[in-house]
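Engineer: here are the coordinates; sequence isn't available:
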């Protein structure tokens, strides 16, 4: 069977959001897919949708390639060039957690994309693709087909997403119930999906109140220092969330230095950008190294954070570092971190800058 006869002629490159994958698949399959990103629920569900559509189209065999440092990329090319013993159509699934195939992997991907297998769909599931890789030949080769980039839902959108997810599962939740689920899972979409399934199992379809959620939903909040930093940059309205996240990190066994290190890096970058803004450069011109997904957040923070305040925050961070190293006694590193994050969020507190 010819390539175009089975898949249809390819148009221009396609980059779609995870939320549009079903609509895309309804129009027919393409021979190559890349699903990239570090948000596990959307990545998993996108890959599952592509697999299901491929199976429905007759791709009954599945070959899985787990990529590590010792992986031989010639295996992928050999599989693509060989026909199934019983002429069955296949899914060639490459799992690339690092988001970077390396030199040999990049060559193999380019070569495969030049002549995709007639009887197979290549499905690459990857970690987050960095900016440098997006300029590579292998990524551009994949962009001739379908690339699905998976981004975590923004904190401001998680309540709406949870409400829509509950409704899609037959749960008619009131506003307080939705907000309570959002508070319990703290932005973890996979945990939210699991809790919604638990509610459906325990309560069945129908109306759901906050009291029912309170009784049924386990506290499955998961935190990381980078989300905490982004919450602080959102400003004063996010201050209560910062406190909850900091307490959550402490409760999960994270140590203060693990929170402080990425925060200091962020503060240094903000301080350098603030100095340039105060010298007359527009904020957009000083954020060249900031990820596109964070530019609005960082730009907003630069509008309210002076270089002087950021210098004070860095000095307070140095004080916390001394606590961590045992050089400053009588202080609680977690309380000092809370002061630091709340000040960054816009609540002026007494910083230790000596």
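Structural biologist: The structure has been received and is ready for your questions. From a predicted model like this one, the values you see are computed outputs, not experimental measurements.
Engineer: Could you use CA atoms for every contact and neighbour count after this?
Structural biologist: Will do.
Engineer: how far out from the middle of the chain is stretch 246-256?
Structural biologist: Centroid displacement of stretch 246-256 relative to its chain, using CA atoms, centre = their mean, to the nearest Å, is 21 Å.
Engineer: List the buried residues for it?
Structural biologist: 246-249, 254, 256 (16 or more other CA atoms under 10 Å).
Engineer: which one of the residues you listed is nearest residue 301?
Structural biologist: Closest approach between these and residue 301, by CA to CA: residue 246, at 19.9 Å.
Engineer: ok, that closest one to residue 186 distance?
Structural biologist: 12 Å (CA to CA, to the nearest Å).
Engineer: Same check on residue 274?
Structural biologist: According to CA to CA, residue 274 and residue 186 sit 30 Å apart.
Engineer: Could you tell me whether residue 16 really is in a strand?
Structural biologist: Yes - if the criterion is DSSP: H, G, I helix; E, B strand; the rest coil, then residue 16 is within a strand.
Engineer: excluding its backbone neighbours, what's nearest it?
Structural biologist: The shortest distance from residue 16 to any non-neighbouring residue, by CA to CA, 6 or more residues apart in numbering, is to residue 148 (5.2 Å).
Engineer: Give the helix, strand or coil label for that neighbour.
Structural biologist: In three-state terms, and counting by three-state DSSP, residue 148 is strand.
Engineer: check contacts around it.
Structural biologist: Residue 148 is in contact with 15-18, 33-36, counting by CA atoms under 8 Å, 6 or more residues apart in numbering.
Engineer: One more pass at 6 Å, please.
Structural biologist: Going by CA atoms under 6 Å, 6 or more residues apart in numbering, residue 148 touches 15-17, 35.
Engineer: JSON lines please, covering these and showing distance to residue 301 and neighbour count.
Structural biologist: JSON lines is the format used below for the contacts of residue 148 (distance: CA to CA, whole Å; neighbours: other CA atoms under 10 Å):
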{"residue": "15", "distance to residue 301": "30", "neighbour count": "15"}
{"residue": "16", "distance to residue 301": "29", "neighbour count": "15"}
{"residue": "17", "distance to residue 301": "27", "neighbour count": "15"}
{"residue": "35", "distance to residue 301": "31", "neighbour count": "25"}
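Engineer: Let me know the closest of the residues you listed to residue 206.
Structural biologist: Taking the contacts of residue 148 together and measuring to residue 206 by CA to CA, the closest member is residue 17, at 30.1 Å.
Engineer: Could you check how far that closest one is from residue 208?
Structural biologist: Counting by CA to CA, the gap from residue 17 to residue 208 is 30 Å.
Engineer: again, but for residue 301
Structural biologist: Where residue 208 is concerned, residue 301 sits at a distance of 38 Å (CA to CA).
Engineer: Okay, one more to line up with it:
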């Protein structure tokens, strides 16, 4: 026998109230209306993502009442998760996710130099693997290692070299330096470089 449980979707206008009740039930924390609405906007009605945000706040904010500033401060603490998601989306060729994550990082005012060196390492590892060399994978997740190997087999070495050089341009632009043949927008250039691997296959 089986049991069928009906779960109706939650209307966007009712989501902040659901978030407030969920946080109180799970964490014993009270959310201001502004904080609950900000979480609703960030998760776009995805209840799984919303529950994860509530769990993150419980871990990162040790106080009984959470306001907008607490939610915004927590962004910097979870930005490493967003960056790893960017690397995996790029390696897996998920162009839509790459674009969305970069827009999210930009919207959260994450500084490009804070993670650009890690992205450069990803491309360097792809080049080495593509040429048959071993790379250091200490500290990388199994998903990351697998994605690296798959991407290295499908990527053209000339494309990887171009990506590596263009990331140098991104670094210069993010520091306010002039780069020829560019409009000076470091975020757009960063997105273009990441999408190169996502959109072009052998």
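Structural biologist: That came through, no problem. The shown structure was predicted, so the numbers you read here are calculated from the model rather than taken from an experiment.
Engineer: Would you point out which residue is most central in the second structure?
Structural biologist: residue 82 (2.6 Å; CA atoms, centre = their mean).
Engineer: That one sits in which helix or strand?
Structural biologist: helix 68-92 (DSSP states H and E).
Engineer: okay, the next helix or strand after that helix sits on what stretch of the first structure?
Structural biologist: Of the helices and strands lying after helix 68-92 of the second structure in sequence (DSSP H and E), the nearest is helix 95-107. Aligning helix 95-107 of the second structure against the first structure (TM-score structural alignment) gives residues 239-251.
Engineer: Where do the strands of the second structure begin and end?
Structural biologist: Here the second structure has its strands, by DSSP state E, at 30-31, 65-66.
Engineer: Most tightly packed of these?
Structural biologist: strand 30-31 (a mean of 22; mean count of other CA atoms under 10 Å).
Engineer: The first structure: matching residues for that strand?
Structural biologist: Per TM-score structural alignment, strand 30-31 of the second structure has no counterpart in the first structure.
Engineer: And for that strand, what's in contact with it?
Structural biologist: Here strand 30-31 of the second structure makes contact (CA under 6 Å, 6+ apart) with 20, 24, 65-66.
Engineer: export those residues to CSV and tack on distance to residue 178 of the second structure?
Structural biologist: CSV is the format used below for the contacts of strand 30-31 of the second structure (distance: CA to CA, whole Å):
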residue, distance to residue 178 of the second structure
20, 47
24, 50
65, 46
66, 42
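Engineer: Could you single out the nearest of these to residue 36 of the second structure?
Structural biologist: Nearest to residue 36 of the second structure among those is residue 20, at 6.2 Å by CA to CA.
Engineer: What residue in the first structure is paired with the closest one?
Structural biologist: Aligned by TM-score structural alignment, residue 20 of the second structure pairs with nothing in the first structure.
Engineer: ok, now residue 122 of the second structure?
Structural biologist: Using TM-score structural alignment, the partner of residue 122 of the second structure in the first structure is residue 266.
Engineer: The stretch 51-200 of the first structure: helices as residue ranges?
Structural biologist: Taking DSSP state H, counting those that start in this stretch to define them, one finds helices in the stretch 51-200 of the first structure at 74-81, 102-114, 137-142, 158-168, 175-185, 189-203.
Engineer: okay, the shortest one sits on what stretch of the second structure?
Structural biologist: The alignment of helix 137-142 of the first structure onto the second structure (TM-score structural alignment) finds no residues at all.
Engineer: got the buried residues for that helix?
Structural biologist: The neighbour-count check on helix 137-142 of the first structure (16+ other CA under 10 Å) flags 138-139, 141-142 as buried.
Engineer: which of the buried residues of stretch 246-256 of the first structure sit farthest apart?
Structural biologist: 248 and 256, at 12.3 Å, using CA to CA across those.
Engineer: that older thread, now distance to residue 230 of the first structure too, for the helices of the stretch 51-200 of the first structure, in TSV please.
Structural biologist: Formatted as TSV, these follow (distance: least, CA to CA, whole Å):
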stretch	distance to residue 230 of the first structure
helix 74-81	39
helix 102-114	31
helix 137-142	28
helix 158-168	15
helix 175-185	17
helix 189-203	17
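Engineer: Tell me which of those helices sits nearest to residue 123 of the first structure.
Structural biologist: Closest to residue 123 of the first structure of the helices of the stretch 51-200 of the first structure, according to CA to CA: helix 137-142, at 10.6 Å.
Engineer: List of residues touching that closest one?
Structural biologist: Contacts of helix 137-142 of the first structure (CA under 6 Å, 6+ apart): 106, 109-110.
Engineer: so who does the residue nearest to residue 14 of the first structure when sequence neighbours are not counted touch?
Structural biologist: Residue nearest to residue 14 of the first structure in three dimensions, not counting chain neighbours: residue 146, with 4.9 Å by CA to CA, 6+ apart. Applying CA under 6 Å, 6+ apart, we find residue 146 of the first structure in contact with 14-15, 33.
Engineer: Quick one: these as TSV, columns for distance to residue 59 of the first structure too.
Structural biologist: As requested, the contacts of residue 146 of the first structure are exported to TSV (distance: CA to CA, whole Å):
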residue	distance to residue 59 of the first structure
14	22
15	23
33	15
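Engineer: from the residues you listed, which is closest to residue 311 of the first structure?
Structural biologist: residue 15 (41.1 Å).
Engineer: Give me the distance between that closest one and residue 203 of the first structure.
Structural biologist: 39 Å.
Engineer: Endpoints of stretch 175-195 of the second structure, how far apart?
Structural biologist: Using CA to CA, one end of stretch 175-195 of the second structure lies 22 Å from the other.
Engineer: ok, and what's touching stretch 110-117 of the second structure?
Structural biologist: Outside stretch 110-117 of the second structure, no residue is within contact range by CA under 6 Å, 6+ apart.
Engineer: Grab the nearest non-local neighbour of residue 53 of the first structure.
Structural biologist: Sequence neighbours aside, residue 25 is the residue nearest to residue 53 of the first structure in space, at 6.9 Å (criterion: CA to CA, 6+ apart).
Engineer: What lines up with residue 311 of the first structure in the second structure?
Structural biologist: Taking TM-score structural alignment, the alignment pairs residue 311 of the first structure with residue 161 from the second structure.
Engineer: on that earlier part again, looking at the strands of the second structure, spot the one closest to residue 192 of the second structure.
Structural biologist: Closest approach to residue 192 of the second structure among the strands of the second structure (CA to CA): strand 65-66, 37.1 Å.
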